[in-house]
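Asks: predicted model and sequence below, questions to follow.
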Amino acid sequence: MNTAHKQDNEDALIVVGTENELTSPGWMPVPSELVEVRRLGHKVRRGVIETVMKDKSGFWLAADGVEPRLFVLLHDQKQTIRRIAHSG
């Protein structure tokens, strides 16, 4: 396994390395949390986690106004998921 770990705070989930290792294993998405998803440094979406997949492969952000539900794949090396607050 060949991975590079990046230091970060426990409120962010950063994916790096060839094996899609999670560098902040202390945090996993939980329904009702407000998160921001960034891809290649650009904000994709901010939203409330609606459902987390049982296999921990990803989660659904709830629909918000005109924005539809969005599936977020956790093992994506080009994205950062940051917890904003617990909304519920």
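Replies: On my side now, so go ahead.
Asks: going forward, measure contacts and count neighbours with C-alpha atoms only.
Replies: Noted.
Asks: tally of neighbours for L61?
Replies: 27 (other C-alpha atoms under 10 Å).
Asks: show me what the longest strand along the chain packs onto, helices and strands only.
Replies: Determined from DSSP state E, the single longest strand within the chain is strand 42-52. The contact analysis (3 or more C-alpha pairs under 8 Å, 6 or more residues apart in numbering; DSSP states H and E) places strand 42-52 against strand 33-39, strand 58-61.
Asks: list the buried residues in it.
Replies: R45, R46, G47, V48, I49, E50, T51, V52 (16 or more other C-alpha atoms under 10 Å).
Asks: can you redo these as JSON lines with distance to I14?
Replies: JSON lines is the format used below for those (distance: C-alpha to C-alpha, whole Å):
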{"residue": "R45", "distance to I14": "16"}
{"residue": "R46", "distance to I14": "16"}
{"residue": "G47", "distance to I14": "18"}
{"residue": "V48", "distance to I14": "19"}
{"residue": "I49", "distance to I14": "17"}
{"residue": "E50", "distance to I14": "20"}
{"residue": "T51", "distance to I14": "20"}
{"residue": "V52", "distance to I14": "17"}
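Asks: this is the other structure I want to compare:
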Amino acid sequence: MTRTDLLTEVVKAVAAADGVEPSAVEPLHEYIDPEVLYRLDGVENDTEWRFTFRYGTHYVTISHDSRVVVDGDFHRSERSA
């Protein structure tokens, strides 16, 4: 898994919520420092956690099990399959 996996999944999930291609959504770094997501992706423990942030008009939640939820709707990805 690369450092960009979680970032890519967030962009794909927001694009799916908007019904557009990932290239059509606003750059993620305009809403959150990518380093925050890199660090979350590297957390390895048994503690349950959730992190929510605003991305454009959406609220994105990432959980300890790598689930990406946009506006309350789970978006299936390769990571969560």
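Replies: Happy to help now that I have it. All values reported here derive from a predicted model rather than from experimental measurement.
Asks: so what number do they get for TM-score?
Replies: Scored against TM-score structural alignment, normalised by the length of structure 2, the superposed chains reach a TM-score of 0.26; 42 aligned residues with a C-alpha RMSD of 4.3 Å.
Asks: for the helices and strands packed on strand 42-52 of structure 1, state which one has the densest average packing.
Replies: Ranked by mean neighbour count, these are led by strand 58-61 with a mean of 21 (mean count of other C-alpha atoms under 10 Å).
Asks: which one of the buried residues of strand 42-52 of structure 1 is nearest A12 of structure 1?
Replies: Taking C-alpha to C-alpha as the measure, A12 of structure 1 lies nearest R46 of the buried residues of strand 42-52 of structure 1, at 13.7 Å.
Asks: who's in contact with that closest one?
Replies: Under the criterion of C-alpha atoms under 8 Å, 6 or more residues apart in numbering, the contact list for R46 of structure 1 reads L34, V35, E36, V37.
Asks: distance check, it against L34 of structure 1.
Replies: 7 Å (C-alpha to C-alpha, to the nearest Å).
Asks: re earlier: could the helices and strands packed on strand 42-52 of structure 1 go into CSV alongside distance to H86 of structure 1?
Replies: Listed next are these as CSV, based on distance: least, C-alpha to C-alpha, whole Å:
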stretch, distance to H86 of structure 1
strand 33-39, 4
strand 58-61, 14
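Asks: between these, which one is nearest to V16 of structure 1?
Replies: Between V16 of structure 1 and these, the tightest spacing by C-alpha to C-alpha is seen for strand 33-39, at 12.9 Å.
Asks: enumerate the positions of the one helix or strand T61 of structure 2 maps to that are buried.
Replies: Per DSSP states H and E, T61 of structure 2 falls inside strand 58-63. Buried residues in strand 58-63 of structure 2, counted by 16+ other C-alpha under 10 Å: V60, T61, I62.
Asks: that strand - contacts with which helices or strands?
Replies: Applying 3+ C-alpha pairs under 8 Å, 6+ apart, one finds that strand 58-63 of structure 2 contacts strand 50-55, strand 68-70.
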